[in-house]
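**Student:** quick one: sequence plus predicted model below, questions after.
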Amino acid sequence: MNIKRILKSVHFILSELPESNNWENHPNIDPIFKRHVEKLDTYKKDCLYWFSCEDAEKATMLNNALNQYRAKYSERDDYRIVPTTNKHNSNTNIIYVGVRRGSTAKNPKCTNIIGRINQHLGYYEQRKTQGLQLLHWAKDVDINMTLHVSPF
């Protein structure tokens, strides 16, 4: 199997994440940002996905910002659940690795992967659903990100 043929890479800059007022806007409907993620609407299989930065230095900076968010806001009522501290992922440009289980072949009610990615980007009303929640703590960081998605 040719992995490059099925791997989808989405490049974006964190500071370009669209605003979302009362969850009326999210990346796959935003007129400007949707070009980054619209092909993910066709992925209706189990998928491996990961977020990466340009280099390990930027990934460390982003992980430090996530740790600061976690330390500063974890006791507040509006805290959004983010991944636990990753102590084993140093010296790499990878921020997060995930698996989305749920194929429409197995479960016809299953949604495509963009729903899970929107949670990681921070476009999900339920703050208790764990995800990177980038919009809520990294919106002002000017870092180039890449989302890699590979269905299996």
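**Tutor:** That came through, no problem. Values in this document were obtained by computation on a predicted structure and should not be read as measured data.
**Student:** from here on, just use CA atoms for contacts and neighbour counts.
**Tutor:** OK.
**Student:** tell me which residues are up against the host helix or strand of residue 66.
**Tutor:** Applying DSSP states H and E as the criterion places residue 66 in helix 56-73. Contact with helix 56-73 is made by 52-53, 79, 82, 85, 90-95, 137-138, 143, as judged by Cα atoms under 8 Å, 6 or more residues apart in numbering.
**Student:** and the furthest pair within the residues you listed?
**Tutor:** Maximum pairwise distance among the contacts of helix 56-73 (Cα to Cα): 28.2 Å, between 79 and 91.
**Student:** in addition, the following structure is provided for comparison:
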Amino acid sequence: MATTEKQNVKTMEINQLKDFIKNKSKTISENFHNISKNGFLQSISFEIDVNKLDSKYLDKVNITKDGDFSEYFQKMIKYENFPALYFFEINETVEKEEIVTLIKKVNEESQLNIPAQNNTLKNQGVLYVGKVKSCAWGRLIQHLGYHKNRKSHGLQLDFWAKEIKSELKLKYTVMFFEENIKEDINILERILANQLNPIIGKH
């Protein structure tokens, strides 16, 4: 292919890429403009009593239908197909170093996948910030430590939350958004994480 032809092809590819970026940016802009006007679709927030975390939810009891947490799961399942942001809050009196030490222990002894610690210097009241394109309730099961896939990535709370020296107060909040931002929910996750400075998870 002659040099001129190669240049024409590259120019065409660059123009196509430029158009793609422009169109994608326009779509994102319109979707986020709607969020700026209307906010999120729905939110659900509840306290998680760590003393009620029980290994029975791994293989004996369906946590979404029975037990102490089923009410919350049923509320979340209604929004199964929607993208969501979520975060876990804890009491600031718990030392960050204690949490990190316990999590490392779980990684080493149980070989379960727990997110890495953040660069936050101390516990400022937020444990973790995350996002899903769908099935937020399933992601919560992973974080609690009851997913059937033992290699699934999550906080694995059942394995360490009750070992905190002082009583751990844990609160979970999830916010659901319209389905058209599924592919861009990570943008909001990064913004939220930068605002909340979680102890666990790098963004």
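**Tutor:** Done, it's in. Fair warning: this is a prediction, and the values are worked out from it, not measured in the lab.
**Student:** what does the superposition give as a TM-score?
**Tutor:** Laid over one another, the chains give 0.75 as their TM-score (TM-score structural alignment, normalised by the length of structure 1), with 137 aligned residues with a Cα RMSD of 2.4 Å.
**Student:** coming back round to it: can you flag which of the contacts of helix 56-73 of structure 1 belong to strands?
**Tutor:** Secondary structure defined by DSSP state E assigns 52, 53, 94, 95 of the contacts of helix 56-73 of structure 1 to strands.
**Student:** helices of structure 1, start to end?
**Tutor:** Using DSSP state H, the helices found in structure 1 span residues 3-6, 34-37, 56-73, 114-121, 134-137.
**Student:** quick one: the last one aligns where in structure 2?
**Tutor:** Residues 157-160 of structure 2 are the counterpart of helix 134-137 of structure 1, counting by TM-score structural alignment.
**Student:** that older thread, which one's more surrounded, residue 79 and residue 91 of structure 1?
**Tutor:** residue 79 (15 against 11; other Cα atoms under 10 Å).
**Student:** and the more buried one, what pairs with it in structure 2?
**Tutor:** Superposed on structure 2 with TM-score structural alignment, residue 79 of structure 1 falls opposite residue 111.
**Student:** give me every residue that touches its match.
**Tutor:** residue 151.
**Student:** next: residue 158 of structure 2.
**Tutor:** 50, 53, 54, 55, 144, 145 are the contacts of residue 158 of structure 2 under Cα under 8 Å, 6+ apart.
**Student:** nearest residue to the second one in space, please, no chain neighbours.
**Tutor:** Which is residue 53 of structure 2. Excluding the flanking residues, the one nearest residue 53 of structure 2 by Cα to Cα, 6 or more residues apart in numbering is residue 158, at 5.8 Å.
**Student:** which stretch among the helices of structure 1 comes nearest residue 46 of structure 1?
**Tutor:** Of all these, the one in closest proximity to residue 46 of structure 1, counting by Cα to Cα, is helix 114-121 (11.6 Å).
**Student:** pull out the buried residues from the closest one.
**Tutor:** Under the neighbour-count criterion of 16 or more other Cα atoms under 10 Å, helix 114-121 of structure 1 has 114, 115, 116, 117, 118, 119, 120, 121 buried.
**Student:** in TSV: those, plus distance to residue 130 of structure 1.
**Tutor:** As requested, the buried residues of helix 114-121 of structure 1 are exported to TSV (distance: Cα to Cα, whole Å):
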residue	distance to residue 130 of structure 1
114	15
115	13
116	10
117	11
118	12
119	8
120	8
121	11
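**Student:** closest to residue 100 of structure 1 out of those residues?
**Tutor:** Set against residue 100 of structure 1, the nearest of the buried residues of helix 114-121 of structure 1 by Cα to Cα is residue 116 (7.5 Å).
**Student:** how much space is there between the closest one and residue 16 of structure 1?
**Tutor:** 19 Å (Cα to Cα, to the nearest Å).
**Student:** ok, the residue mapped onto residue 124 of structure 1 from structure 2 to residue 26 of structure 2 distance?
**Tutor:** Matched by TM-score structural alignment, residue 124 of structure 1 corresponds to residue 147 in structure 2. Going from residue 147 of structure 2 to residue 26 of structure 2 by Cα to Cα gives 38 Å.
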